[in-house]
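Chemist: Okay, sequence plus prediction incoming.
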Amino acid sequence: MFPIGDDNSARRTFPVVTYVLIALNVLFFFVELSGGDPFIEKWAFVPARFLADPGAGLLTFFTAMFMHAGWVHLAGNMLYLWIFGDNVEDRFGHLKFIIFYLLCGLAATFAQLAFSAGSNVPNLGASGAIAGVLGAYLILFPQGKVRVLMGNRVMPMPALIVIGLWIVLQFFSGIGSISNTADTGGVAYMAHIGGFVARRALTLLFRSKNAIA
C-alpha cells in the first residue's frame, strides 16, 4: 500500500511553507551527504552531549529536524509531508503552520531525550515534526480520503487507515528502541511518538474557527 495523494479540491491557498520545508529537507540532505560523518556528528542531536552542555547543543534541536538517515528515510518523510502538509497549512495559515511544525519537532526531540538521555549516538530526522502534521490532519479532516497504489490499482482509502498504519509502525519501533542499550540510535523513533502526541493541543490552538473538530 503506497499513498500517492489526497483530495485537495477544498484547498484555498498555495502551500508555500510545505514546499519550502520539502526543499529545505532535500537541500540539507545533500549537504549532509557531502559533509559525511563529521557533519552528522556536529549537527545531529546527541542527548548526552546536550545534557552535558545545553548551550552548545541547543541549535541541534533544529538542525537535526532537517536531517535524514538515507534516501528511503528522506523520501518517505517528504511523501507524507507533501500529501498531508498542504491541507493542514491551508487550515492553519502559513505562519501558524511553520510554528506548529517546529513545535512538534521540538516536542519530538524532547521525547527522544527523555527515553535516551545517556545516548551518545546522533539522532536525526523530520519524522517527529511530520508525525505532528499527520495527527493534525486526522483532527482537521477526520473523513479525509487518500489515493493509494495497491499493485497496479489506484484506490481511495480513509486517511485514518493510511496514517494509522504509519503510527503503529512507529510505535512498535519506538518500544523496541527503549529496550536497546543507551548507545543505540540513529533515527529517533520515540520522537515520532512525541510529535504525534504534541499535535492535539497545538492543533486545537492553531486551527481556524471554521475548521472541522
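Modeler: Good, I have the coordinates. The shown structure was predicted, so the numbers you read here are calculated from the model rather than taken from an experiment.
Chemist: okay, CA-based contacts and neighbour counts for the rest of this
Modeler: OK.
Chemist: All the strands of this protein, residue numbers only.
Modeler: Applying DSSP state E to the chain gives strands spanning 2-6, 123-124, 145-150, 153-158, 186-187.
Chemist: quick one, the fourth one and strand 145-150 angle?
Modeler: Inter-element angle recorded for strand 153-158 and strand 145-150: 140 degrees (by axes from the mean of the first three to the mean of the last three CA atoms, to 10 degrees).
Chemist: before we move on, what about the first one?
Modeler: Taking the same axes, to 10 degrees, strand 2-6 and strand 145-150 form an angle of 150 degrees between their directions.
Chemist: Use this one as the comparison:
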Amino acid sequence: MRWACDGFGGLMRVQGVLLGLILGISLVFIAQLFGDWDEAWEVNPGAVVESWHRLREGSAGSGDAHHFLTLLSCAFLHGDVFHLTGNMAYLWGFGALVSELLGWRWMLGVFLLSALGASVSHVIIERDSWIPMLGASGAISGLMGAYLDMALRWDLPDPHIWPLAEPVAPWKLAALAAVFFAMDYHSMFTRTAGNIAVGAHVGGFTVGLVLAALVVPMPRVARHRRT
C-alpha cells in the first residue's frame, strides 16, 4: 500500500500545517541571528525549579510565569544552522508520518505536548543546573515515539513522503525510532552525550509513546494485525 500526494496542492492539503511549523521555526532562527533576545526564552532548569518552589509557596510572579513559558518556547529555538537543519529534517520525516496517519491536529498536539514533556524531563534531571537548553529534538522524539507505538500495534501502509522516490516499510521507520531512543536512554545514564540534552529526548519520546498508546485513535488507513 502506498500513499501519494496529488501534486503541490495535495501536499499542502495534507502537510501544510507541518510545513508552516517548519517555516515558522526557521524564521525564528533567522530572528535569533539579529538579536540577543533568544536566551530569555530558553529553558533554564535552575530558574524553573526556583519558580516552582515560589508557586507552591504562593509567592509566584510574572517572572515565574515567564520561566514556565520557556518550557514550550525553547522548542522553537536552535543553537546554529546545523542544529536547525538536522532537527527540521527529522521533523519533516516523522511529522509527515504522523500527519498522514492522524491528521495535522494530532501531529501538532503530539509535538507541543512532547515539547513540554521533554522540557519537564530535562528540568527534573538537571534541576541543579543553570545552563539553558533549547531545540525541537525533544518534541520530534515524541513524534517518533507516537509512530513507533502505532507501527507496533497496527498494520500501517508503506508511507511515501516527498522527496523520497520510494516508500519505506513501516518496520524500518519504527526500528529507526527505537534505535534513537535506545541510544538516548543509554547516553542519559552513562553521561556520554556531552552537551546534548538526551534526558529531554527520552522525556519527549515517552510522552509521544504514551499519547499514542492511550489517546490516539486507530488511523483509518491502518488495519488490525492478524494473529
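Modeler: Sure, I can see it. The structure displayed is predicted, hence computed values, not measured ones.
Chemist: Drop the TM-score for these two in here.
Modeler: In this superposition the chains share a TM-score of 0.77, using TM-score structural alignment, normalised by the length of the first structure; 194 aligned residues with a CA RMSD of 3.0 Å.
Chemist: Tell me which residue is most central in the second structure.
Modeler: Taking CA atoms, centre = their mean, the centroid of the second structure lies closest to Ala139, which sits 1.6 Å from it.
Chemist: So for the counterpart of that one in the first structure, what's the nearest residue that isn't a sequence neighbour?
Modeler: Using TM-score structural alignment, the equivalent of Ala139 of the second structure in the first structure is Ala129. Using CA to CA, 6 or more residues apart in numbering and skipping the chain neighbours, the partner closest in space to Ala129 of the first structure is Gly105 (4.0 Å).
Chemist: Please apply the same query to His94 of the first structure.
Modeler: Val17 (6.2 Å).
Chemist: Break down the first structure into its helices, ranges please.
Modeler: For the first structure, the helices defined by DSSP state H cover 16-43, 47-52, 54-57, 60-63, 71-92, 94-115, 127-140, 159-178, 189-206.
Chemist: related to what we said a few turns ago, please name the residues that touch the residue nearest to Ala129 of the first structure.
Modeler: Going by CA atoms under 8 Å, 6 or more residues apart in numbering, Gly105 of the first structure touches Phe62, Met65, Ala126, Ser127, Gly128, Ala129, Ile130, Gly132, Ala191, Gly195.
Chemist: gap between the aligned partner of Thr70 of the second structure in the first structure and Phe45 of the first structure?
Modeler: If you follow Thr70 of the second structure across to the first structure using TM-score structural alignment, you land on Thr60. Per CA to CA, to the nearest Å, Thr60 of the first structure is found 5 Å from Phe45 of the first structure.
Chemist: Looking at these two, which one has more neighbours?
Modeler: Just comparing Thr60 of the first structure and Phe45: by other CA atoms under 10 Å the higher neighbour count belongs to Phe45, 31 against 20.
Chemist: That one corresponds to which position in the second structure?
Modeler: Superposed on the second structure with TM-score structural alignment, Phe45 of the first structure falls opposite Val43.
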